[in-house]
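>>> got a predicted structure here, sequence first:
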Amino acid sequence: MPTADALPGNRVAWLPDPARAVLLVHDMQEYFLDFYDRTQSPVPELLENIRALRNACDGAGVPVVYTAQPPQQSAQQRGLLQPWWGPGITARPDLAPIHADIAPRAQDTVLTKWRYSAFVSSDLRERMHALGRDQLLVCGIYAHIGCLMTVADAFMHDIQPFLVGDAVADFSADEHAQALDYVSRRCGVVLPHQACVEALAGAGAMPASLLALRSELAQIIELPIEHLAETDNPFHAGLDSIRLMSLLERWTGRGQQLGFVELAERGSVSEWWELIQSRRMAA
């Protein structure tokens, strides 16, 4: 696994923004990890750094999305992957689960993966648009195949992509470096996971839309977003005072003030949004 000082330089100075970002954990299924000696680098660092990224996203209200190939795929569904890679995961359906240490939670989204890019035959772009988010942080395997293609595809959809250089892995160090070099020169930003963690922690801001508010509340309550409607009371849905204080600390990171009591007195997500809008207008 490359160290932070070994990562390539970038052509642009983008940084992850918790109000705009989505974390994509790419193809971290047991089948793909089974090609490594899991006791050796880069696997321990890969898992540790992905966990750190996910924790930072949880703390910043950033949605987490996973890709996973289905355990059963017909020859037609595999298409041109078949002559390149054979039956793939269909040959070992018992290895289809995502690694237990970073397995998806109830509030996370799992997309069925059909081709190299996570955008192909999925609604990833539409989900991000609905949430008002236009940054994608990519980690997982393999760096020079699916991760690289997803980053390039995001760029071509006008989504700012970040390839987390020490939270991806590949067949070899050369292919790992090839992916990082291409992204940094052509279509995105390569950052170490710690820089992403610090950017997400240091850029708190109130949600930019009602959908973003629902997303952030669902994330901290640990619910799928579709289980938290605009008319729902966040406290009845599972929000407690400790989690609300965590949100308030994050939202006031740029001097935007909201009070615990004034939120607690409002009985729905939409009423919270009205307060946030009025406070932003006054500022």
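Ah, there it is.

>>> only C-alpha atoms from now on, for both contacts and neighbour counts.
OK.

>>> neighbouring contacts of the longest helix anywhere in the chain?
The single longest helix within the chain, with elements called by DSSP state H, is helix 43-60. Identification of contacts with helix 43-60 by Cα atoms under 8 Å, 6 or more residues apart in numbering yields 1, 18, 23, 25, 36-38, 63-64, 101-102, 139-140, 166-169, 193, 196-197, 200-201, 204, 219-220, 250.

>>> switch to 6 Å and redo it
Pro18, Ala167, Val197 (Cα atoms under 6 Å, 6 or more residues apart in numbering).

>>> do the same with stretch 127-134
Contacts for stretch 127-134 (Cα under 6 Å, 6+ apart): Arg20, Ala21, Ile159, Leu211, Ala212.

>>> what does stretch 4-13 give?
Contact partners of stretch 4-13, identified using Cα under 6 Å, 6+ apart, comprise Ser184, Val189, Pro192.

>>> between its first and last residues, how far does it reach?
Using Cα to Cα, to the nearest Å, one end of stretch 4-13 lies 16 Å from the other.

>>> what comes up buried for stretch 53-64?
Residues of stretch 53-64 classed as buried by neighbour count (16 or more other Cα atoms under 10 Å): Leu53, Arg54, Ala56, Cys57, Asp58, Gly59, Ala60, Gly61, Val62, Pro63, Val64.

>>> make TSV out of these and add distance to Val269.
Formatted as TSV, these follow (distance: Cα to Cα, whole Å):
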residue	distance to Val269
Leu53	27
Arg54	25
Ala56	24
Cys57	21
Asp58	19
Gly59	19
Ala60	18
Gly61	15
Val62	18
Pro63	18
Val64	21
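
>>> putting a second one here so we can go through both:
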Amino acid sequence: MPLPAIAPYPMPSSAVLPRNRVDWTVQPARAVLLVHDLQNHFLRPFTPDAAPLTELLDNVGRLTKHCRAIGLPVVYAAQPGGQTPAQRGLQQDFWGDGVPDDRDAEGIAAAVAPQHGDTLLTKWKYSAFIRTDLAEQMYDLGRDQLIIVGVYAHIGVQATACDAWMRDIQPFVVADAVADFSAADHIQALRWAARTCAAVTTTEALVQSIEGA
């Protein structure tokens, strides 16, 4: 099944965000920013120069820049192109061949590309923790909070947030720095995360929280 074409939709405003069950706040000394699957392959289904893609890239760019400036680690998770069926596993049944063996398709969007000092993980499954050393890197750094941005909210973002929670890592999903197949999928993912495993926040609230920490 190929990725669907994604019609423009507005980023959710703070007025429609779900209420969090937890009162967690991001503490820079405890947190890592994860940029999830922002590869050209996964962004091509969006309508160029339209919401939510424009806001997604603007907000992720703002957060990565801010985190780098204060020394908060920035980690990118990206899938390799040209995976074999054995490497794909059951993802093959749901999504087909995945990222093609093409440098541009594999690449992370130029507007939010990794910079010197960032970490790039090779990602294999929905969760960025599976077959990677993300958890070990966080434990080694003494960090137990994960800020998640990227695509797609109801698939990999949601799975990674839940996986973090099961490892006693506090996940934060940034509502206007993730995107999805539709507005309905986007909101559904935020509601599920807020109900079960994560704190849902916004780019502006997160920046202010970090600055005030």
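It's in. Just so it is clear, the structure is predicted and the values come from calculations on it, not from any experiment.

>>> TM-score for these two?
The TM-score (TM-score structural alignment, normalised by the length of structure 2) is 0.93; 203 aligned residues with a Cα RMSD of 1.0 Å.

>>> if we can go back for a sec, so which of the contacts of stretch 127-134 of structure 1 is the closest to Met149 of structure 1?
Nearest to Met149 of structure 1 among those is Ile159, at 13.3 Å by Cα to Cα.

>>> looking for the alignment partner of that closest one in structure 2.
Aligned by TM-score structural alignment, Ile159 of structure 1 pairs with Ile169 of structure 2.

>>> tell me where structure 2 has helices.
Under DSSP H, structure 2 gives helices at 40-43, 53-70, 85-88, 91-95, 103-106, 134-141, 158-166, 183-196, 203-212.

>>> next, the mean deviation of the third one compared to structure 1.
It refers to helix 85-88 of structure 2. Aligned to structure 1 and superposed, helix 85-88 of structure 2 gives a mean residue distance of 0.4 Å (mean Cα distance after the TM-score superposition for structure 1).

>>> now swap in the second one and tell me
Following superposition, helix 53-70 of structure 2 is found to deviate from structure 1 by 1.0 Å on average (mean Cα distance after the TM-score superposition for structure 1).

>>> what residues in structure 1 pair up with that helix?
Using TM-score structural alignment, helix 53-70 of structure 2 pairs with 43-60 in structure 1.

>>> so which residues of structure 1 form strands?
21-26, 64-68, 109-112, 135-141, 160-169, 189-191 (DSSP state E).

>>> output those in CSV; the columns should cover distance to Arg125 of structure 1.
Shown next, in CSV, are the strands of structure 1 (distance: least, Cα to Cα, whole Å):
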stretch, distance to Arg125 of structure 1
strand 21-26, 11
strand 64-68, 12
strand 109-112, 12
strand 135-141, 10
strand 160-169, 12
strand 189-191, 19
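
>>> of those, give the one that comes closest to Glu274 of structure 1.
Of all these, strand 21-26 sits nearest to Glu274 of structure 1, with 22.9 Å by Cα to Cα.

>>> so that closest one matches what in structure 2?
Taking TM-score structural alignment, strand 21-26 of structure 1 hits residues 31-36 over in structure 2.

>>> hmm, who's touching the matching stretch?
Pro73, Val74, Val75, Tyr76, Ala77, Arg143, Gln145, Leu146, Ile147, Ile148, Val149, Gly150.

>>> do the same with stretch 185-194 of structure 2
Under Cα under 6 Å, 6+ apart, the answer for stretch 185-194 of structure 2 is Pro18, Asn20, Ala153, His154, Asp180, Val200.

>>> what residue of structure 1 matches up with His186 of structure 2?
Match for His186 of structure 2 (TM-score structural alignment): His176.

>>> mind checking how far its match is from Leu47 of structure 1?
According to Cα to Cα, His176 of structure 1 and Leu47 of structure 1 sit 16 Å apart.

>>> what about the two, which has more around it?
A side-by-side neighbour count of His176 of structure 1 and Leu47, using other Cα atoms under 10 Å, places His176 first with 23 against 18.

>>> chain neighbours aside, what residue packs nearest to Leu206 of structure 2?
Distances taken as Cα to Cα, 6 or more residues apart in numbering place Val26 nearest to Leu206 of structure 2, at 7.4 Å, with adjacent residues excluded.
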